[in-house]
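**Q** Please find the sequence and the predicted model below.
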Amino acid sequence: MTRFLIKMAVNGIIVVASLWWFANASWTSSILAALGLTVIAYLIGDQLILRATNNVTATIADAVIAAIYLWAVARWLDWPLSFGELIITVALLGVAELAYHRFLGIYDHNRIQKEPGK
């Protein structure tokens, strides 16, 4: 649960700020969009892809998921989110995801090393 909450905070800060700034989206719709993205990216990117592959692959997958999701939500809600603004948001998310996945790897490695009998 802690991993999801960390991802939600990181994604939330970036997505809410980007949508509010670039698309003039309301706080409520920005927060809901960020929460939806976080759930999808966590389930697909972190629980499936990251466990089966590596950090770079999972980060790219998260960026692609974010781009498709944010593009679809922007069109559905008629937000004036340009392609450039979408790319900036996705790039920021990609950098944050890379750091987040790296943090998880270091945390897991350190936790395994501290277990008794290791």
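**A** Cool, got the structure.

**Q** switch to C-alpha atoms for all contacts and neighbour counts from now on
**A** Noted.

**Q** what about the helix or strand harbouring Val16, distance to the chain center?
**A** Element membership for Val16 (DSSP states H and E) is helix 2-23. Distance of helix 2-23 from its chain centroid, counting by C-alpha atoms, centre = their mean, to the nearest Å, is 8 Å.

**Q** What are the buried residues along the following helix or strand past it?
**A** For helix 2-23, the succeeding helix or strand toward the C-terminus, using DSSP H and E, is helix 27-41. Using 16 or more other C-alpha atoms under 10 Å as the test for burial, helix 27-41 gives Ser30, Ile31, Ala33, Ala34, Leu35, Gly36, Leu37, Thr38, Ala41.

**Q** Below is structure B, check it against A:
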Amino acid sequence: MSKFLIKVLFNGIILVPFLIWFTEAGWLSSIVTSIGLSIIAYLIGDQLILRKTNNVVATIADAVLAAVYLWVVAAYMDWSLSFGELLFTVIVLGVVEFVFHRYLGVLDKDMKQHP
């Protein structure tokens, strides 16, 4: 399974239920929001920042990106996402991102050892 699809799956498992639980979002808008965040975070956090820095910096960048993205989407969609709910969601996403980045590091190491 491609790295991007794994990221979309993990983000979706967390973000879709949280958005439905914390906001007035429906299934479709939650899924679209999750996919949008996954695309942006993969391109910026995983392909740019993680390659140039380390896991901790990339995880923090992904968490900040997720917070800003979710705050903007919630404001645009007029969802009632409180700061505490946003912070909780971003922390959980950050933990998953940290694990995902570690997984990417293991994959890259394996690819270099066994071409």
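**A** Happy to help now that I have it. Being a predicted model, the structure only gives us computed values, none of them experimental.

**Q** TM between them?
**A** For this chain pair, the superposition-based TM-score is 0.96 by TM-score structural alignment, normalised by the length of structure 2; 115 aligned residues with a C-alpha RMSD of 1.0 Å.

**Q** hmm, back to that, now do the helix holding Val16 of structure 1: everything it contacts.
**A** 25-27, 30-31, 33-35, 38, 42, 79-81, 85, 89, 92-93, 96, 100 (C-alpha atoms under 8 Å, 6 or more residues apart in numbering).

**Q** Mean deviation, that helix versus structure 2?
**A** For helix 2-23 of structure 1, the mean deviation from structure 2 after alignment is 0.6 Å (mean C-alpha distance after the TM-score superposition for structure 1).

**Q** same check, this time on stretch 86-95 of structure 1
**A** So stretch 86-95 of structure 1 averages 0.3 Å relative to structure 2 (mean C-alpha distance after the TM-score superposition for structure 1).

**Q** Run through who's touching that stretch.
**A** Residues outside stretch 86-95 of structure 1 that contact it (C-alpha under 8 Å, 6+ apart): Asn11, Ile14, Val15, Ser18, Thr59, Ile60, Asp62, Ala63, Ala66, Ala67, Leu70, Trp71.

**Q** how about those residues in JSON lines, adding neighbour count?
**A** What follows is those, written out as JSON lines (neighbours: other C-alpha atoms under 10 Å):
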{"residue": "Asn11", "neighbour count": "24"}
{"residue": "Ile14", "neighbour count": "17"}
{"residue": "Val15", "neighbour count": "25"}
{"residue": "Ser18", "neighbour count": "21"}
{"residue": "Thr59", "neighbour count": "25"}
{"residue": "Ile60", "neighbour count": "15"}
{"residue": "Asp62", "neighbour count": "27"}
{"residue": "Ala63", "neighbour count": "23"}
{"residue": "Ala66", "neighbour count": "26"}
{"residue": "Ala67", "neighbour count": "20"}
{"residue": "Leu70", "neighbour count": "22"}
{"residue": "Trp71", "neighbour count": "16"}
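
**Q** What separation is there between Val64 of structure 1 and Asp108 of structure 1?
**A** 25 Å (C-alpha to C-alpha, to the nearest Å).

**Q** let me redo that: Leu35 of structure 1
**A** For Leu35 of structure 1, the distance to Asp108 of structure 1 - C-alpha to C-alpha - is 25 Å.

**Q** what angle separates the helix ranked longest in structure 2 from helix 27-41?
**A** Longest helix in structure 2, counting residues (DSSP state H): helix 83-113. Per axes from the mean of the first three to the mean of the last three C-alpha atoms, to 10 degrees, the angle that helix 83-113 of structure 2 makes with helix 27-41 is 50 degrees.

**Q** Okay then, goodbye and thanks.
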